[in-house]
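Undergrad: Need a 3D model of the following:
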Amino acid sequence: MNTNNVLRQITYEIYKQRTVMPEKMRTNYRIERANGGLLCDLWFLTVGCIHDAQGGCVMCNYGKGSGVVHWDKILGELKKIVERLPWEFEDFLLTPSGSMLDEREVSKSMREDLCGILKGIRTKRFIIESRADTISEEGLDFVKKAVPDAEKYIEIGVESSNNWILKHCINKNTTYEMFQDAVQKIHQAGMYVTANIGLGYPFMSEKAAIINTVRSIKDVLNDGADSVVLFPYHIKKGTLLNVLSENGMYRCVSFWSLAEVLGYFSETELSKIQISWYKDYFGEEKSYICSSPGTCPNCERKVLKELDEYRETQNPEIIRRLREYPCSCHAEWKQQMDRENGQIDIKRTEEEYRKLAEIYKTDRQLLEQEIGIMKDEFMRRYGNE
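TA: Model (predicted):
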């Protein structure tokens, strides 16, 4: 695995401080317009992401399970929700609070029960999300059976195609090669792959994050991803991003950065690139989100409307409009990009690691060891650039 012991220890401490998700939030769903039709995202609580519970990704908080899953109650609620969905969908996502194909989170018997309640769903595409290291033949058989007549998509949280970023900035604990292997398995099973790519990696400038996100999208498309979903990171409670933000080491990217990334791609490529979670879908009462991407009060509502339209239509003209949008905050963002370093600044990364180590009283020997590994791997990857 691609393990960073300092980040893992710190994110584990943060995880322990989170409150357990209340029983009343066992299930949820939302319906929106996307890809020219209706999208339904049906969510349910499990024991939670296993990686998260061991010290997980710096940006994620999908909810902390209690360790006890009242599956009969959850299944009953899911069944009632499905019975209230008379529409035909373009996309239907079934998403647990972790990985659908990790049997430690969603067991075989749970998946069989889910097949039973999903038979009546009418959708063009059926989508589940799972980590690259959980993709198995048995798990893919469940996806085939769940909604038989739909196209099947496996959505994988790749985040970046750069193993250095995955290990030292995201704490993903997987490698890009695992994604490449998963693509082969999924395609051999006659299904499609969606790669989730992040925007707003910590421990680097916004400009460097943009450049690396563009590279990652190009890489996953070249390596067989059938579609891409681009996620600009929010700052959520109970995450390392929140700690970094509270200590002046992180802020959400601008909507202008999102438009900039999309502007690098041709119309053909854009037809495969969707955006999601550029806004808070759940509202203050249900959300863990502290801060979201944005622009300024003068233009944010109009820009958000344009992004909503792009999500529904994937019309490339919208991206052209956004990249030329006349607002003073856009001009300020361009000036900021001109000033920023487009390369990863290893000195900045080390400095922020040391600040985090002070906050969490990280063992000095462990810190120096991990910083040494980080620098060595950085030089091996970037030394000639």
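
Undergrad: When you work out contacts or count neighbours from here on, use the C-alpha atoms and nothing else.
TA: Fine.

Undergrad: would you list every one of the strands in the stretch 201-350 of the chain?
TA: Ranges of strands within the stretch 201-350 of the chain are 227-232, 235-236, 273-275, 289-291, based on DSSP state E, counting those that start in this stretch.

Undergrad: what separates the second one from the chain centre, distance-wise?
TA: Between the centre of strand 235-236 and the centre of its host chain there is 12 Å, according to C-alpha atoms, centre = their mean, to the nearest Å.

Undergrad: which helices and strands does that strand pack with?
TA: helix 240-246, strand 289-291 (3 or more C-alpha pairs under 8 Å, 6 or more residues apart in numbering; DSSP states H and E).

Undergrad: Deepest-packed of these, please.
TA: Most buried of those, by mean neighbour count (mean count of other C-alpha atoms under 10 Å): helix 240-246, with a mean of 20.

Undergrad: Show me what that one is packed up against.
TA: By 3+ C-alpha pairs under 8 Å, 6+ apart, helix 240-246 packs against helix 5-17, strand 235-236.

Undergrad: quick one: which of the helices and strands packed on strand 235-236 is nearest residue 74?
TA: Across those, residue 74 has its closest neighbour in strand 289-291 (24.2 Å, C-alpha to C-alpha).

Undergrad: And this one, please, so the two structures can be compared:
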Amino acid sequence: AMIRALREKDVNLYAEFVRLSFLNKRGFVTEQMGNEVVTGCDSLDETEFPEQVFDRLFGMEGVYKTRPFRYSFEVRAESITKEKLQMMKRYLGNGRTFLEIGVEVTNEWLRNHWINKSLSDSKLENAIGMLHEEGFKVNTNILLGIPCLTEEQSIMLFRESVIKLMNLKSDRITFHPLTRKPYTINHYLFEHLKDNPFLKNIGIADGEHTGLPWMFSIIEAMAGIFEEFPKLSRNFGVGQFNIFEDSDILVYNADRSCSCNKDLFKAVDRAMKTLHTSEISEIRKNMKKDPCYKAYEEVLERQKNAGDIRETLGIVGKEMIASLWDTEKEIKTEKFLKELDSM
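TA: The predicted model follows:
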């Protein structure tokens, strides 16, 4: 609130505050780095990142005395305009600059009605086209594991998303395994419905594992997409494997303390660094021997009761509404099911 008040009072003081915060933490950048990620809510939002901030960080008197090999800016697609992109180029030049867009999933209904992204297909396509016209590279971020859906549904949506983004000429695709973090729909599912009998029956409620995909699903999805598109690994990245311990709950197999989780994380990290994705396929062949795999198969069997995506969301939505609203649940359920009809 204090920083927002400063921004509203004097944008130049706000920009200087951002610059000094950087210098206090990092100092001047004098040696070339590989990839500098500039992140926040939206690096093209006038409130968060006005031109004065670009000037104080990247201008003639900025903090970068040596340009990194690559800049990566997180932006929202709806903030992208030709004017803003041309402004960025005045400070960054025509070097290697990626703009990262959070897509999450290319199914438009799920993205906007379930995940609440407020990003239409047309806006996404226009944003990617505009970035390429202005000489920028595009990195699109997607989820592997859609909140409250089954393992197989999430794997299917992951494949569909990768293929669609490849067709849209995304220069790089980064996938993030779904984590369980506070104030999200999958965290609410865990906190309030992990023992719900209806959701247990369809494998969505699964005790301590509720609200998370399995690591086996990550391997299955990655191996499948790399076998189908072998060259994809050159322009593919993985995120959310190295966030701070205990900040969010990462994907895991039956037991969080099981050594197989760390082994699989290391294998994925190694494959992304070396681009030797055959190791992922080899793990996929052998993972059925893992002691955790039987529990995974039991979850997959229960999830056969969930039906298709629309049916799954209908069941989950009704149970969530019942837990949130007692006296209004009939009205809320009717409204939700009507919205679901538009899927």
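
Undergrad: Quick TM-score on the pair, please.
TA: For these two chains in superposition, a TM-score of 0.80 is obtained (TM-score structural alignment, normalised by the length of the second structure); 310 aligned residues with a C-alpha RMSD of 2.8 Å.

Undergrad: hang on, the earlier thing: out of the helices and strands packed on helix 240-246 of the first structure, nearest to residue 30 of the first structure?
TA: When those are compared by C-alpha to C-alpha, strand 235-236 sits nearest residue 30 of the first structure, at 19.3 Å.

Undergrad: Tell me the counterpart residues of the closest one in the second structure, please.
TA: Taken onto the second structure by TM-score structural alignment, strand 235-236 of the first structure occupies residues 180-181 there.

Undergrad: contacts for the matching stretch?
TA: 186, 187, 211, 212, 247, 248, 249, 250 (C-alpha atoms under 8 Å, 6 or more residues apart in numbering).

Undergrad: per the alignment, the last one corresponds to what in the first structure?
TA: Just to be clear, that refers to residue 250 of the second structure. Under TM-score structural alignment, residue 250 of the second structure pairs with residue 292 in the first structure.

Undergrad: Quick check, its match in contact with residue 241.
TA: No - Residue 292 of the first structure lies out of contact with residue 241 (C-alpha atoms under 8 Å); the separation is 11.8 Å.

Undergrad: Counterpart of residue 307 of the first structure over in the second structure?
TA: Match for residue 307 of the first structure (TM-score structural alignment): residue 268.

Undergrad: quick one, the helix ranked longest in the first structure and helix 5-17 angle?
TA: The longest helix of the first structure (DSSP state H) is helix 364-382. Computed by axes from the mean of the first three to the mean of the last three C-alpha atoms, to 10 degrees, the angle separating helix 364-382 of the first structure from helix 5-17 equals 120 degrees.

Undergrad: does residue 114 of the first structure really touch residue 147, like I thought?
TA: No - counting by C-alpha under 8 Å, residue 114 of the first structure sits too far from residue 147 to count as a contact (10.0 Å).

Undergrad: the more surrounded of the two?
TA: residue 147 (24 against 17; other C-alpha atoms under 10 Å).

Undergrad: Identify the residue of the second structure aligned to the more buried one.
TA: Following TM-score structural alignment, the counterpart assigned to residue 147 of the first structure within the second structure is residue 92.

Undergrad: what residues are up against residue 173 of the second structure?
TA: Contact partners of residue 173 of the second structure, counting by C-alpha under 8 Å, 6+ apart, are 139, 140, 141, 142, 162, 165, 235, 236, 237.

Undergrad: Let me know the closest of those residues to residue 205 of the second structure.
TA: So of those, ranked by how close each gets to residue 205 of the second structure (C-alpha to C-alpha), first place is residue 142, at 23.5 Å.

Undergrad: residues contacting that closest one?
TA: 102, 103, 104, 105, 158, 161, 173, 174, 175, 176.

Undergrad: Great, nothing more from me.
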